[in-house]
Each structure stands twice: as C-alpha cells, then as structure tokens.
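J.: The following block contains a protein sequence and its predicted model.
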Amino acid sequence: MTADGARVVLVTGAGAGIGRAVADRFAARGDRVALLDVDAGRVTAAAAELVGTGADAVAVTADVADPASVSAAFDEVVARLGRLDVCVSNVGVASSTPLLDMPDTEWRRVVGTNLDGTFHVLRAAARQMVRQGDGGRICCVTSFAARSARRGAGPYSASKAGLEMLARVACLELAEHRITVNLVSPGFVDHGRRAGMGEFVTPEYAAAIAATIPWGRTATTADVLPAIEFLCSAEAGYVTGALLSVDGGGSAGRFALPRNNG
C-alpha cells in the first residue's frame, strides 16, 4: 500500500469492457489505478474520465504481446504510482475461423495476445511484487471456452486453457512470496461487434448462448466485478490457485438439452 493506505492496481485491457469496469470499481474504492490498453486514445480517455471524478488514475499504452512493451509499461506505472499491489490481467482477443482455414497470422494474433500476453503481464507483476517483499494479488480473466470447445475457437480456447495452467503454476511458485494468483471465468459477456473481440457476435449468436444458461441471460460486467474484487481483497489472503466461475450456471451442465420426463 501507499503511504495514504491506498493500493496501486494495474488493469490490462482497461480501455473498454470488463477491464474498464474493473478499473472503475477499484478507483471507486479509493485505490490508485493504472489503466493499460493497446489503444492509446481509448485508454487515455478512460483514465481522464476517472480523474474527472476525483480518482487517482493514469493511462499506460502497451501491447501485451510484446514483452519489451510490457516491461516498459510496468516501469512507468511504478515510476508514476510508486509500487504495485494488485494486477488484473484481463486483456484478450477472439476469433471464429475453422482450423482448416486458419492463417498463421490469426493463430499468432490470438495466442500471442491471450497466452503470451498473460505470461508477460504476470511475470512483470510478480517480479515487481517480489521486489517489494510484502505480497500481492494477481487475478487473470479466463473463459469457459478453456474447458468447452466451440467450432472456430481453436486459438481462443487453446490460449485460455494454457492461461489457466500458467496461473496455477504461478500460484505454486509465488506462494512463498505471499502473492496470490487466481482466475475468474465469466460467462459470455456480449461486447458487441468490437474489433478484435466480437466481430462474429450477432444478436442470433448471443441469443443461442443465452439459451444454454440456466439463469436465462448472458453475463454483464456488473456480474463479474464482485468476483474479481474479492479475489484481489485482503479477505482472500488464503485463496490462491482458485478458479471462480461467474456464468449463471452455464458451465454446470448441458442445460440446453430437453428435460427427460421418462
């Protein structure tokens, strides 16, 4: 914590979507927040909005797929905010291309961002927290796609599955430093037809997913925030290596099958 008792929280993918909502939530708590995103204009505007509300927030531009960019970003955050207490690794991109048609560039774009990017962020966060010597919280956002295949989601599912095991390894290796590493697995959050994430999402696609969810609807960012907030809290000091699903029961079973009354 800083001298005034506030924590320094870094959120990746913070220019929009879940990442932006997470940054808003921690800023509202009184934490000092670093918003990291590859889109300079988007993240600068997001941070400026928070500063306008009286929050202590800074914008940092970086491409998580580039280790040098990530290293420079973390150095900038520590230089501007003094330390790092919490890191929420949220950045991710998706695709919907059959493997037979998958170009190498598309595979590398998704895996490079989701898996390599998580590694770069997790490593940089852990190194800073170990240097500080007083523990920390790391939370990675994963997906049900890591455990349930979808046609066209080869690189996305593979990268999220790899991300989950990476976090578990980190949990073991960082325990001695009292750094917790946990995972939150949201249900489908409709980002709309957003570049890099939801070009393939149509109203029909979202409705088809909603039909498989016992709760009867897809997730919102507000559904996901409490899980991330808890896993990054002081109260979760003995929780590490955990995966918390926030998906309305979507991962519990095959809800879309008709009821068998026989």
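T.: Cool, got the structure.

J.: C-alpha only now, for contacts and for neighbours.
T.: OK.

J.: now the helices for the stretch 101-250 of the chain?
T.: Applying DSSP state H, counting those that start in this stretch to the stretch 101-250 of the chain gives helices spanning 104-111, 117-132, 154-174, 203-210, 221-231.

J.: quick one: Arg83 and Val9 touch, right?
T.: No. Under the criterion of C-alpha atoms under 8 Å, Arg83 makes no contact with Val9, lying 9.1 Å away.

J.: Would you mark the buried spots in the one helix or strand Ala79 maps to?
T.: Using DSSP states H and E, Ala79 maps to helix 67-81. Residues of helix 67-81 classed as buried by neighbour count (16 or more other C-alpha atoms under 10 Å): 67, 69-71, 73-74, 76-77, 81.

J.: now the angle from the longest strand seen in the chain to helix 154-174?
T.: The residue-count maximum for a strand in the chain (DSSP state E) belongs to strand 179-186. Going by axes from the mean of the first three to the mean of the last three C-alpha atoms, to 10 degrees, strand 179-186 is angled at 150 degrees with respect to helix 154-174.

J.: A further structure is provided below for comparison with the first:
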Amino acid sequence: MRSLTGLTAVVTGGNGGLGLGLAVGIAKAGGNVAIWARNAERNAAAVEEISRHGGKAIAIAGDVSDEADIEAAMKQTVAELGPLGCFVANAGIHAATPLIDTSLDEWRRVLAVNLDGGFLCTREAARQFVSQGQGGSIIVVSSTIVRYGAAGNAAYAASKCGLAGLGRTLAVELARHRVRCNILIPGWTRTGMNVDLQANEAFMKATTSRTPVRRWADPEEFHEVAAFLADPKLTFHTGNEVFVDGGYTIF
C-alpha cells in the first residue's frame, strides 16, 4: 500500500458503495478523509468505518448541487484536517426511465447532482489548490456508460459523459498549478444504488458474461486504486481515463 500519511482528501458521496471504498482506500494508506454527503446517519457510520483504518475522518452534511454548501464544506474541511491534497468527485444519482417518458424535471434533477455537482465541487477544489500553491489531485468518477449506449439512461449517460469531458479539461487547465486530474471509470460494482439490478438474474447473467473476469466488483477492490490516484508522488500522471471494469469495455 502507498503512503498517504498527512494527506487530506475529500470524497463526495463517500458514505456508501464505491465512494466509501475509495475513502477507506485513502485512509488505509494513511490519509485523512472528509466525507461530503447528505445522509447524516450514513455519514456517521462511514466515519466510524474509515476511522478504523487509521486516518482521521469527518463527515459534512450537504448537497453537492448547492454552491453555498460546497463552499462551507471546503472551509470546514481545511479548518479541521489541513490543506487539501486530493478531491474525489464521486457523488451521483441514477434514474432509469425510457427517453420518451423522461420529464425535463427528472433530466434536470440527475444533471444537477451528477454534472452541476461535479462542476461546483471540482471548481471549489481547484480554487483551494491554486490558493494553497502546493499542487494536488482531483479524481472524477465517471462510468463505463461513456463507452456504450444504455437504454433508459439518457440523463445519467449525459451526466457521466460530461464529467469525463470536465475531467480532461481540468487536467489541461490546472497542470500549470501542479494539479492533476484523472477520470476513474469503474465497471459493474455491487453497491446500494444497484441492488435492483443485482436481483435481476437475467441482467446479472448478461453483464457478467460480457465481463472477462466473469463477475462484478466489490467496493473494497477500489482501495488500492484510490491510493494510487491520490498519491502526490505521481506528478506526471494526469488526464488519464482509468478503467477498472474487469475488461467489460474491451470485450
């Protein structure tokens, strides 16, 4: 495991699923972690879990699509944990609705969290990094949906493709400030957000048969990935789409 001792990281949506897996991975490497998420009860449980792995952990309740919440969360994070070293833009929601039945309100609801939230969070992280003048790492969590079409996922797909473009732009624009940005693209992973899909035998058979390793991932398998992408020693690694999908997108 890499050493992230002394590094402060933020993980949005880090109170469960993949986000918690990324947060624990950073903590296991010695980093301190701030969880930004809305559910106070799940936040408390996540802090307890992360703290068991060594680093200091805090949780800040807030909405990633609310500009004031994000600004306040960053101030509190830096005040309690010290200068920002890594920011993981992971928070997201999903809505599975056929295109012809998707309302404008639903479209905007998904993009407000996934894409507007990604913009507001990474902009605040960028401002903090530039102000500190010490460089840093941004990890934007997208989806394998950037490589294929998925019926009933118009808003989700648009948001995740937008995040990939945002991440590439951040990598170019922030490089002169020694701030790296990479896009993490996870494959099918067992999380609370997709328990309905996990219960669908036909869907599980279709997706696992298309995945060369013949299974879905568990969030714990992203521990090392998080530590790698957060590592401040990797000063030349930026603008990369890091696929961790069991080979799904190449098969």
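T.: Cool, the structure landed. If you're wondering where the values come from, they're calculated on a predicted model, not measured in any experiment.

J.: Report the TM-score for the pair.
T.: Superposed pair, TM-score by TM-score structural alignment, normalised by the length of structure 2: 0.92. Supporting alignment: 246 aligned residues with a C-alpha RMSD of 1.7 Å.

J.: contacting residues around the helix holding Ala79 of structure 1?
T.: 8, 32, 34, 36, 60-64, 83-84, 117, 120-121, 124-125 (C-alpha atoms under 8 Å, 6 or more residues apart in numbering).

J.: Then stretch 47-62 of structure 2?
T.: With C-alpha under 8 Å, 6+ apart, stretch 47-62 of structure 2 has contacts from 15, 23-24, 27-28, 30-40, 43-44, 69-70, 73, 81.

J.: For PyMOL, what selects the buried ones among those?
T.: The buried residues among the contacts of stretch 47-62 of structure 2 can be selected in PyMOL (16+ other C-alpha under 10 Å) with this line:
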select buried, resi 15+23+24+27+28+30+31+32+33+34+35+36+37+38+43+44+69+70+73+81
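
J.: Show me the contacts of stretch 47-62 of structure 2 that map onto helices.
T.: Mapping the contacts of stretch 47-62 of structure 2 onto helices (DSSP state H) picks out 23-24, 27-28, 40, 43-44, 69-70, 73, 81.

J.: Hmm, Ala89 and Asn114 of structure 2 touching each other?
T.: No. Under the contact definition of C-alpha under 8 Å, Asn114 of structure 2 does not touch Ala89, with a separation of 9.2 Å.

J.: Between the two, tell me which one has more neighbours.
T.: Relative neighbour count places Ala89 above the other of Asn114 of structure 2 and Ala89, with 31 against 28, counting by other C-alpha atoms under 10 Å.

J.: Return the residues in contact with the aligned partner of the more buried one in structure 1.
T.: Here Ala89 of structure 2 is matched to Ser89 in structure 1, going by TM-score structural alignment. Residues near Ser89 of structure 1 by C-alpha under 8 Å, 6+ apart: 11-13, 118, 121-122, 138-141.

J.: picking up where we left off before, most surrounded residue in the contacts of helix 67-81 of structure 1?
T.: Among the contacts of helix 67-81 of structure 1, Leu36 has the most neighbours (other C-alpha under 10 Å), with 33 neighbours.

J.: on average, how far is the helix holding Ala79 of structure 1 from the matching bit in structure 2?
T.: Aligned to structure 2 and superposed, helix 67-81 of structure 1 gives a mean residue distance of 1.2 Å (mean C-alpha distance after the TM-score superposition for structure 1).

J.: rewinding a little: helices or strands up against the longest strand of structure 1?
T.: On a contact count with 3 or more C-alpha pairs under 8 Å, 6 or more residues apart in numbering; DSSP states H and E, strand 179-186 of structure 1 meets strand 136-141, helix 154-174, helix 221-231, strand 243-246.
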